[in-house]
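Trainee: Below is the structure, and that's it, no one-letter string:
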């Protein structure tokens, strides 16, 4: 059970990372192996400047949408695994990668909250409260679908010119301060993919 969950976690993580790399490559015109369309090699070094100048929307929302869709697919694969092995499907939501970790339901809620909360923090949209009380695979799937719809409804123009805007975020008793670009690239995308 934990082995299956670990395998699914790493598959999801790598797919999200592949989405980030693919966005970076489109920004600077390189192929998968660091070659430009003209055939010259510029590798990752040439990507750095383009990553920084990538529009926030292009760098965040499509990555969140893709990652959440992959996560939904993995939940479905988990449900199939449970059906095939006579395991109650809703037990999956309580599975853990390790004993000292919180359950899969918490991990899905955290990933989806990170994506959802990026919208009001960066784009200035209205915050959508969610209770984080999902305990079944069906409830987790419904949550993911709702957040994907929220993300798709936001227009890229809402992110335009926001790179240097201040983002304040409470983390327990502390208040963290970021620029919008730093929040997306150094906090939200990392937490989402972790």
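Mentor: Received the coordinates, thanks. No experiment lies behind these values; they were computed from the predicted model shown.
Trainee: CA only for contacts and neighbour counts going forward, please
Mentor: Will do.
Trainee: What is the longest helix along the chain packed up against?
Mentor: Determined from DSSP state H, the single longest helix within the chain is helix 56-84. Counting contacts by 3 or more C-alpha pairs under 8 Å, 6 or more residues apart in numbering; DSSP states H and E, the secondary-structure elements packed against helix 56-84 are helix 2-28, helix 104-118, helix 137-153, helix 189-193.
Trainee: Touching the last one from outside, list them.
Mentor: Spelled out, it's helix 189-193. Counting by C-alpha atoms under 8 Å, 6 or more residues apart in numbering, the neighbours of helix 189-193 from elsewhere in the structure are 13, 16, 17, 60, 64, 67, 110, 111, 112, 114, 115.
Trainee: what about the residue nearest to residue 20 when sequence neighbours are not counted, neighbour count?
Mentor: Spatially, and ignoring its direct neighbours in sequence, residue 20 is nearest to residue 63 (6.4 Å; C-alpha to C-alpha, 6 or more residues apart in numbering). Applying other C-alpha atoms under 10 Å, we find 24 residues neighbouring residue 63.
Trainee: In addition, the following structure is provided for comparison:
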């Protein structure tokens, strides 16, 4: 299977779920009568990124992963978001970029040498990059953002993290 199918649809799906988490955060804030933007500075530990930074990293990972694997330039986003609406806009810009990519751009991605700006002079094979770094890193920050909201009382559960799954009915007798 082409790496496009392991990345673009999956990243878009998870980014869409972040929108759902923000919807639930908004409802929770309305019920409890506080400004939802208070949650943006929440964190699980003093030395861990706050919620806004987690979402920024999620979007950066999504666009960086596919850009590196497809051999294209990712758009640069300023890290200036201060409101839920600004985070939503960033997520939407990321999804829009992901939707510009095609499976053909991922041909040869498994063997492509990937370089990372924070590791000068080093490379990693595309397949190793995707499996050992890119996807685990993306999901780490997604799970952390989700956990920050849950820790602060937002009613999100595993279904909110996973989203709709592509199950289908089996023929009778199986």
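Mentor: Received the coordinates, thanks. Source: prediction; values computed, not measured.
Trainee: Ok, which of the helices and strands packed on helix 56-84 of structure 1 comes nearest residue 97 of structure 1?
Mentor: Checking the helices and strands packed on helix 56-84 of structure 1 against residue 97 of structure 1 by C-alpha to C-alpha gives helix 2-28 as the closest, at 5.5 Å.
Trainee: residues in contact with the most centrally placed residue in structure 2?
Mentor: Geometric centre of structure 2, nearest residue: residue 58, 3.9 Å, by C-alpha atoms, centre = their mean. Remark: with contacts taken as C-alpha under 8 Å, 6+ apart, residue 58 of structure 2 is in contact with 138, 139, 141, 142.
Trainee: Flag every buried residue along the helix or strand containing the last one.
Mentor: For residue 142 of structure 2, the element it lies in under DSSP states H and E is helix 135-151. Using 16 or more other C-alpha atoms under 10 Å as the test for burial, helix 135-151 of structure 2 gives 135, 137, 138, 139, 141, 142, 144, 145, 146, 147, 148, 149.
Trainee: likewise stretch 159-179 of structure 1?
Mentor: Within stretch 159-179 of structure 1, the residues scored as buried using 16+ other C-alpha under 10 Å are 159, 162, 163, 166, 167, 178, 179.
Trainee: what lines up against residue 58 of structure 1 once you look at structure 2?
Mentor: When structure 2 is aligned by TM-score structural alignment, the residue opposite residue 58 of structure 1 is residue 5.
Trainee: count of neighbours near that match?
Mentor: 13.
Trainee: Can you tell me the closest non-neighbouring residue to it?
Mentor: In space, residue 5 of structure 2 comes closest to residue 103 once its chain neighbours are excluded; the distance is 7.5 Å by C-alpha to C-alpha, 6+ apart.
Trainee: So what does the one you found match up with in structure 1?
Mentor: For residue 103 of structure 2, the equivalent position in structure 1 is taken to be residue 156, counting by TM-score structural alignment.
Trainee: That match reaches residue 60, doesn't it?
Mentor: No: Residue 156 of structure 1 lies out of contact with residue 60 (C-alpha atoms under 8 Å); the separation is 10.3 Å.
Trainee: quick one: which of these two has more around it?
Mentor: Using other C-alpha under 10 Å, the more surrounded residue of residue 156 of structure 1 and residue 60 is residue 60, with 23 against 14.
Trainee: Name all residues that make contact with the more buried one.
Mentor: 184, 189.
Trainee: ok now stretch 80-98 of structure 2, how far from the chain's centre?
Mentor: Taking C-alpha atoms, centre = their mean, to the nearest Å, one finds stretch 80-98 of structure 2 lying 11 Å from the centre of the chain it belongs to.
Trainee: whoops, stretch 48-57 of structure 1 was the one
Mentor: Going by C-alpha atoms, centre = their mean, where stretch 48-57 of structure 1 is centred and where its chain is centred differ by 17 Å.
Trainee: Go through it and flag the buried ones.
Mentor: If you call a residue buried by 16+ other C-alpha under 10 Å, then stretch 48-57 of structure 1 has these buried ones: 50, 51, 54, 55, 56, 57.
Trainee: Quick check: end-to-end length of that stretch?
Mentor: 18 Å (C-alpha to C-alpha, to the nearest Å).
Trainee: can you list contacts of it?
Mentor: When contacts are defined by C-alpha under 8 Å, 6+ apart, stretch 48-57 of structure 1 is touched by residues 24, 27, 28, 156, 159, 160, 162, 163, 181, 184.
Trainee: which of those residues lies closest to residue 130 of structure 1?
Mentor: Closest approach between these and residue 130 of structure 1, by C-alpha to C-alpha: residue 184, at 20.9 Å.
Trainee: so what corresponds to that closest one in structure 2?
Mentor: The pairwise alignment with structure 2 assigns residue 184 of structure 1 to residue 130, based on TM-score structural alignment.
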